[in-house]
Every structure is written in C-alpha cells, then in structure tokens.
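K.L.:
output the structure for:
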Amino acid sequence: MEAIPTAAAASDALAQLERSRAQWSLLDALLRRLVTRLTYAADGRGPALDAALATIRRQVREPVGEAELEPLLTELGEAIKALDEPEAAGGRAPDPLPFTESLSVGQMLLALVDRLKLGDEALDRLEALRQTISDSTDPGTLAVQAEAIATLVNRQCERLTEARDAAERLLKHVTEQLEELAVYLAREDMSHRDGASAREQLDQEVLGEIRELESEVASACELGALQTQVQQRLGAISGHLKNFRQREDAREREWQARTEQMSQRIRELERSAQAMETSLRQERALASTDPLTGVANRLVFEQHIADACLRAARSGAQSSLLVLDIDRFKQINDNFGHAAGDRALRIVAEQLRAGLRSDDLLARYGGEEFVVVLAGVGAEAALRAAESLRRRIESLGFHGQQRPVRITLSCGVTVLRADDSPESAFERADSALYRAKRGGRNRCELA
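P.N.:
From the prediction side, this is the model:
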C-alpha cells in the first residue's frame, strides 16, 4: 500500500516546483536574449531570412505558444533553404556580413534615431525614418536613411552654430555696454573731481575778495571811496558765483544726458540678458525633454539613476526603479497608424506623470517604454505605486479612428541595492518586466 504524502512532503514538493519554475523562467529569459542576439548575427544574408529574423525578434519579446512558433520555424527553414540553393535562383548568395556590421546597420540606426533630440519640427521626419529603417533590410535603403539622418544632424548643427553665433553677438553687445558703463563711471568720477575743484576755486576766489575787501576797509580814508571799493568787490564775488553756477548747470545737464543714455543702455542690456536667459532655458529643456511626450528623456534618466545608485552606496538611501512597457503597442501603430500611436504615448505619459509625486522622476526610455525612479520608497510601496499606475492606464478611454482602444501596460519593479550599478538595477527591473509579460501582461512584478 502506497504511503499517503504528508503535508510537509507536499510543501517540499511545492517549494521544489516553485524553484524549478523560477529556474525555467530565468532560462527562458536568457534563451530569449540569446535568440535575439543570434538573429542580429545572421542579419544581412538575404531579404527573406532578414524578414524571418525580424519577425522572430518581435515575437520573442512576448509570450509565444507552440501554434505561433510552428509557422515561424517553417518560414525560417524556407529562408535558410533558399540561401543553400543560390544557383537555382539564378544568382549568387550574398556574402554574409561580419557580426559587427550586421548588428550595427539597422539596429544602430534605430538606436541613433531614438536618441536624436531635434525639436518638435523634426518629429514627423524622425518617425518616418524610424518606420522606414524598421521595415527595411536592404543595405542600399539603409544607406539612404543613414544619409537622411546625417542631413537632420547637420541641420541641427547649423542651428546650434546659429545659436552660438547669436550668443557671441550678445556677448559682444554686453561687452560694449560694459565698456560704455566703464567710460560713464570714469566721466562721472572726473566730473565729481571737476566739481570739487570748481568749489575749491570758488572758495579761494571769494576768500581772496573778502581779504582784499578787509584790507581796503582798514586802509580807507573816505567813505565814498570805501563804498566804491566794496561795491566792486561784491560785484566780483557775484561774478564768481554766477560763473560757478553756470559751470555747475552745464555739468548737471551733461550728467543728466549721460545718465539717461546709460539708463537706456542698461535697459537694453537687461532685455538682451532676459532674452538669452529664456533661450538658454529653452535649450536646456530641449536637451533634457523627450520631444514627443514632454517628459524627461533617457539622458536625464541615466544621470538620475546613476545619482540614486551613488546615494544607495554611500548612505543606504532607498530608491526604487520601475520599468513600464505598453502592451501590444505595435498593434496600435499597425491598426490605427503612427499618429494614433504617438497620441497614445503622449496620453500615457501625461497620466503617468499625474499619478506620481512631484519629486519622482518619469522618463521615456525609448519606443513605448517608460522608467520611473521613486526616491525614498521601498519594495512594497514601489509595487503599490506601480499597481496604481497600471490601473490608471487601464482605465483610460482612448480612441483610434473613432474606435475604442484598450491600453494596458506591464511593469517591472526593483529596489536599488548598495552594490547596484545603473545597469544591474535596470537589468533586474527589465527581467521583472519580462515576467509580467509572460504572466499575461497588464500586471506588475517585483524583482
């Protein structure tokens, strides 16, 4: 008679199954990454094979069933068979690209396009380039797109050169205004000295006349002659005072004119400085903002997560990282167009930002993927925040071509550790995101 399993034995069995499931999940994630990298290595050997590999890359990110794998394997086998029979096709099989070249051509162009921040006026052009590059495996087409990217970058460089020239012109203008101010101050100093000298001269002249008058009074013999001499001295003093007043009036008018001129120059300088400050603020915002969604860009996130890792290592400061990905976003683009996809990204970004604290960082990582850094938040609170964001997006009333479209997202959550690097923290959160995808999407997983 077989023994009935005890509760402890059942518990051990469940624990073993859970460990096995976790090991298989990890192996599944590693195999998916390996498949993705192998498909990159085989790029460039033929249009049919490249198309099959691109399909496989798209599929391995999402959970794939046996029924979906079978046609993929058949398509891949036919593409490989076509490469093995080049003569029958009336041609020669193309030389395989080296691994580094096959990896760099399409994918590096896409990565470059995602990192370009060229302003709102270039959004449509960048999206068109992104779509063309994604859909193309032809080296000639990719070369044309690379040239188009170079043209856009050159235009941005020209705009930056113009901005630099404008800054140089402003600097020159400011320098000239400061030189005028220095001349004005020097003239004011000289005018002040001239005024002091004129007052001293007046004092000496009046004092001299008074002394002469005292001497004449002391030596005067007749009253009539004394009156005449007093009148002459008083007239001379009056003349000195009149001349002094005229010189002071002229100096005052000159001072007022110079002061008004300098006030006008200072107002011009203030306006120029304010214009430059506004321009610099706009340039800083452009350099740190994703132009499509208006949230922070990947560069800001990389700086922010590096600082958070440094704080965790130095003082044990707690922070959490969320990696969020819109589920089945490609279907929105395919079914409703890229304009609808862009609108969905903007709405999702707006709702995510509304659901976060003011000191939390929200950034667009690339494509349909967003990242959030929560300062001072542990595992449980971070998972609650992620669930709140997930429910917020799930409840959106989004429409594409006047039809309701359900938008959901999956999220991976991790808490930064003292020994974390930005890469290790992101890798952990990204693995949790993959588990959420495999678990049925529209869910959050804690690493």
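K.L.:
all contacts plus neighbour counts: C-alpha atoms, from now on.
P.N.:
Noted.
K.L.:
okay, now residue 310: neighbour count?
P.N.:
19 (other CA atoms under 10 Å).
K.L.:
right, I mislabeled it, should have said residue 446
P.N.:
Residues near residue 446, counting by other CA under 10 Å: 21.
K.L.:
same thing with residue 440?
P.N.:
For residue 440, using other CA under 10 Å, the count is 12.
K.L.:
wasn't residue 323 part of a helix?
P.N.:
No. When the secondary structure is assigned by DSSP: H, G, I helix; E, B strand; the rest coil, residue 323 falls in strand instead of a helix.
K.L.:
tell me where the stretch 201-350 of the chain has helices.
P.N.:
With DSSP state H, counting those that start in this stretch as the criterion, the stretch 201-350 of the chain has helices at 223-288, 298-315, 329-336, 338-354.
K.L.:
list the buried residues in the third one.
P.N.:
This means helix 329-336. 329, 332, 333, 336 (16 or more other CA atoms under 10 Å).
K.L.:
widest-spaced pair of those residues?
P.N.:
329 and 336 (10.7 Å; CA to CA).
K.L.:
the nearest residue to residue 407 once chain neighbours are set aside and residue 327, how far apart?
P.N.:
Leaving out its chain neighbours, the residue that sits closest to residue 407 by CA to CA, 6 or more residues apart in numbering is residue 394, at 5.9 Å. For residue 394, the distance to residue 327 (CA to CA, to the nearest Å) stands at 11 Å.
K.L.:
I'd like the structure of this one too, to check against the first:
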Amino acid sequence: MASSQAITRLLQQLLKRSYRQNQAIDKYQFKFLKKLQSASTAEDEIQLFDEYSQQLENTPYTIEEKLSEGKLVARQSQVQLRQIESLSEAVKNKIGEMQNAPEPYTIAEHHSSLSALIKIYQHAVIELNKSCSPSEVDTKADISFINDELQLLILELDVGQDFVKKLEKVRIDISNDPDPFQLPQYCLQIINIIIDSTREERRTSRHFLYTLNDSLTQFYLNFAQTLKLSEEDFEKQKETNKLIQEGADKLQENSQHQTLEELQSSISDYVSNVKAAMALQEEQQEEKFRTKFQSMVRQIKELQNETQSYQKTLKQQNKQLHIDFLTKIPNRAAWSERLKTEVTRYKRYKTPLNLAVIDIDNFKSINDRFGHLAGDKVLNVIAQTLQKSIRNADYIARYGGEEFALLLPEISPTQTELALNKLRDRIKSIPFQFKQEHLSITISVGFSAFTPSDESDDAFERADTALYQAKRQGKDQVLQLTKNEKKVER
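P.N.:
Take a look at the predicted model:
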C-alpha cells in the first residue's frame, strides 16, 4: 500500500510537469489520478495504467516538430534582422549573442530564447521608428508590404474546399485595391471565412458522430432484442420438451393396459405429434432469427459504409492540409514530415542525402511591375516545372513566399549540382510574357549534403547560407556549402 501511495505521488509530480501539452490528456489525467487513488486491487491499478497508456498512444506528439520548426524560424529571423543596416551596434550585438548562445534544449529555454528575440524585435522597431520622420515614410511601400504579407497569409490558410474560392476572391480584391483604409475590412472578411470554415468542419464531424452513435445504439437494441427472443425461444423449447416428456410418461402408463395394436397406434400418434411440434418450433425459430440476422447484417453494412465515407473525407482533408493552395505542390507542413522521414532513413542506411533551397530571382520586381496575379502565375509555373523535372525519389515543397525546398536522396553532391543546374537552365528557358513584354526568369540555388552528425535544420541552414552567397555573387547560379566551409556573415 505504501508503495502504491509513493507511485501515486510520483505520478502526480510527473503529470504536473507534462501539463499544458495536450488539453485532452490534461482533462483525462485528473480522472486517472482520482480513479488510481480509489483503486482497491493491483488488477484495478494495472487496468488503469493500460488505459492511460492507450490514451497516450492515440495522442499525436508534435512538440519535437514544433520546437524544431520554431528554432529554424528563430534562426532565420536573427539572420534577417542582421541584414538591416540602420540598426544600432547594440541591437546587432544582442543578435550576435543569440546566434552564438548554446541551442535551447528544454521547452522553458525555447520560450526564453523566443522572448529574447521578441525583445530584440521591439528594440529594432523603436530604433527604426526613431530613424525616420513621418515625411520620410513611403506610404505606398507600406501598403504594398502589407498587401504582400496578407496575400501570402491567405495562400497558407487551410480551409474547407467550399471556402477556397471565397478566399481567392478576397486575395484578388486586395491585390487590385490600393486604398489602405480597406485593409481592415479585408482582414475581417478573411477572419469570417476562417470561422465559417471551422464551423462547417465541426458541424460535419458532429453530424457523423451523432449518426454513428445512433447506428451503434440501434445495433445494440437489436442485439438485445435478439437475446431476449432467444431466451423466449428457450423457454418455449423447455415447454415443448415438457409436453413431450408428459406424452412419453402417459404412453408408458397406458402401455400396460393396451393390446399390441393399440400400443402401436399410440406410439405412432405420439411420434407424429412430437415431429409436428418440433417442426413448428424449428420453423418459427428459423424465421425469427433469419429476420433479425438480416436486419443486423444490413445495419452493420450501413455502419461500415458511413465509417468508410468519413475516413475518405478525413483523408481528403489531411491531403488538403499538406498541399499549397496556389502552386498545388506540398507545403511547409508536408515538408517537415517528409524531411523527418528522409533524415531517419539517411541515418539508418547511410545513403547520401542532399538538401537544396531554391529562390526566384527578383520576384518582388515582378509583383511591382506586373501585379500580384502575374507573380502568382510565375510561382505556379515554376513550381509545376520543378515538380515535373525532379526524380520520383526527390521531394520538393513550397517553403514560403518565392522559396522552395528540395530533397535529393541517393546521389552524390557532384550529381546533385548537375541536377540542380539542369533545373536552373529549364526554369531560365520558360518563355514568360506580361503586358507584351517577354521575360526570362531565373532562380538561385544553395545546397548542402547531410553528414552523420547533422540534424535536419543544420543542413537546411548551410543550404540557406549557400543560397545567400549565390544571390550576393550575381544570382542565377547553384552553390554548395559543406559542413567544414566557413559561413559568410550576412
């Protein structure tokens, strides 16, 4: 008993430290602890532990993925901040300290690191506001920046298929409307669409659960009724057997006073009556069970069809969540999952794995000169060209904005460079035309090969740095950065 109390106290402390990681688990663990404290036998405790283990197995664990993604975003933010030339040395030094600091391990350390980064952003905003007077603010540039960010946000939103066209209409309206006072109205429209999509998804899920519950309830009632009928038939069988036994006793009693002919006649009548009674009972039972069985089979099939339909809907929704709305290729969420899989395979089988980051050169000037719809067309055409030009084993995704990420497994860095240069030449040869003007659009590419000690973000950071070098050295080129090469300060 003492050991059970000690285990309970230990569990309370452990569960307290895992609090606020999953709302469903948090609600469940209170019930679990309450049941555990009131458990009277070791078997009850084991059953509770098994139930809790099953609950944990059915709950996705996404903390590692989120922390890794947050760490990568934080690093990119630090690099982007250091590119702002007008920032003071004090702010730049703080950014440098963050970049040189040990990587956070615990969730608290991650939170502290992000808080420090937010404070640096606050200082940067204050300095930038002080460094420019109202007369120097380029209102047009501000509006263009907000429009760009808002449109990118729309493209990254995951909503139901019925609401995609509504979002696309809002996005087109934003790109064609220079009035800054309309931006809040557009934001409100986007929020309403997101809310409506969420409500529709929730309504669909609730409807399925209600239907499933009704089907299961009806199935249970029919099964209970079948059991009841079986009991009734059993009682009738007992009555029939009793009548048969009484007939046999009477036949035995009368046989002592009957002649042989009378006894034969009595036995014949008795056998005929028994056969008739058994045939009638068997026919009634068969008809009842046939009817009930057919009903139960029909309900099981209906339940199975409903479940399969809902599973199909869930698969379609999951697929939509991993496809970029504009380019129709995998998005950043899908990239994170595939990257994790490929890194695991690389570490297990030791086969080569290369990671490339691709960026469209001078993309902002295309939006500025020809409009955002032209920019969307460029993104779409380049994404589809890249998708069709890679091997089946390769994997490409839209990482954000005009940037793409590409995995190239099972080839050497030399082969990777050749393949990436072919992609670059193919993109360069696409004949774009906007407003009677012919354009040749280029891409810059940075890549790096994984090493055994690498984590996924290490290789990505090297590839991103190589991309920056390619941009700085004139664009329209492919550059590699190995683990031992010195990183260029941005």
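K.L.:
got a TM-score for the two of them?
P.N.:
The TM-score (TM-score structural alignment, normalised by the length of structure 1) is 0.66; 362 aligned residues with a CA RMSD of 4.0 Å.
K.L.:
picking that back up, indicate which one of the helices of the stretch 201-350 of structure 1 is closest to residue 8 of structure 1.
P.N.:
It is, among these and with distance given as CA to CA, helix 298-315, at 39.9 Å.
K.L.:
which ones are touching the residue mapped onto the residue nearest to residue 407 of structure 1 from structure 2?
P.N.:
Under the alignment defined by TM-score structural alignment, residue 394 of structure 1 corresponds to residue 428 in structure 2. Residues near residue 428 of structure 2 by CA atoms under 8 Å, 6 or more residues apart in numbering: 440, 441, 442, 443.
K.L.:
dump those residues into JSON lines; add secondary structure as well.
P.N.:
Formatted as JSON lines, the contacts of residue 428 of structure 2 follow (three-state DSSP):
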{"residue": "440", "secondary structure": "coil"}
{"residue": "441", "secondary structure": "coil"}
{"residue": "442", "secondary structure": "coil"}
{"residue": "443", "secondary structure": "strand"}
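K.L.:
looking at those residues, which is nearest residue 66 of structure 2?
P.N.:
Nearest to residue 66 of structure 2 among these, with distances taken as CA to CA, is residue 443, at 29.5 Å.
K.L.:
enumerate every residue touching the residue mapped onto that closest one from structure 1.
P.N.:
Alignment note (TM-score structural alignment): residue 443 of structure 2 maps to residue 409 of structure 1. Counting by CA under 8 Å, 6+ apart, residue 409 of structure 1 makes contact with 324, 325, 326, 327, 390, 393, 394, 441, 442, 443.
K.L.:
which contacts among these does structure 2 share?
P.N.:
Of the contacts of residue 409 of structure 1, the ones still in contact in structure 2 (both residues aligned by TM-score structural alignment, their matches' CA atoms under 8 Å) are 324, 325, 326, 327, 390, 393, 394, 441, 442, 443.
K.L.:
what about residue 84 of structure 2, how many neighbours?
P.N.:
Quick note: residue 84 of structure 2 (other CA under 10 Å) scores 13 neighbours.
K.L.:
counterpart of it over in structure 1?
P.N.:
By TM-score structural alignment, residue 84 of structure 2 lines up with residue 34.
K.L.:
now that match: which helix or strand?
P.N.:
Assigned by DSSP states H and E, residue 34 of structure 1 falls within helix 7-41.
K.L.:
out of the contacts of residue 428 of structure 2, which one sits closest to residue 298 of structure 2?
P.N.:
residue 443 (59.4 Å).
K.L.:
which residue comes closest to the closest one once chain neighbours are left out?
P.N.:
Residue 443 of structure 2 sits nearest to residue 360 (CA to CA, 6+ apart), 4.5 Å away.
K.L.:
and the gap between the aligned residue in structure 1 for the one you found and residue 76 of structure 1?
P.N.:
Counting by TM-score structural alignment, residue 360 of structure 2 corresponds to residue 326 in structure 1. Residue 326 of structure 1 sits at a distance of 28 Å from residue 76 of structure 1 (criterion: CA to CA).
K.L.:
and residue 181 of structure 1, by the same measure?
P.N.:
In terms of CA to CA, residue 181 of structure 1 sits 77 Å off from residue 76 of structure 1.
K.L.:
the two: which has the busier surroundings?
P.N.:
Neighbours per residue, other CA under 10 Å: of residue 181 of structure 1 and residue 76, the larger number sits with residue 76, 20 against 16.
K.L.:
in structure 1, what residue corresponds to residue 297 of structure 2?
P.N.:
For residue 297 of structure 2, the residue aligned by TM-score structural alignment is residue 263.
K.L.:
residue closest to the middle of structure 2?
P.N.:
The centroid of structure 2 falls nearest to residue 318 when counting by CA atoms, centre = their mean (6.0 Å).
K.L.:
so what's the residue count around residue 158 of structure 2?
P.N.:
19.
K.L.:
that one contacts residue 318, correct?
P.N.:
No. Using CA atoms under 8 Å, residue 158 of structure 2 makes no contact with residue 318, being 10.0 Å away.
K.L.:
ok, now which ones touch the residue nearest to residue 41 of structure 1 when sequence neighbours are not counted?
P.N.:
Nearest non-adjacent residue to residue 41 of structure 1, counting by CA to CA, 6+ apart: residue 99, 5.0 Å away. Contact partners of residue 99 of structure 1, counting by CA under 8 Å, 6+ apart, are 40, 41, 42.
K.L.:
good, we can wrap up now.
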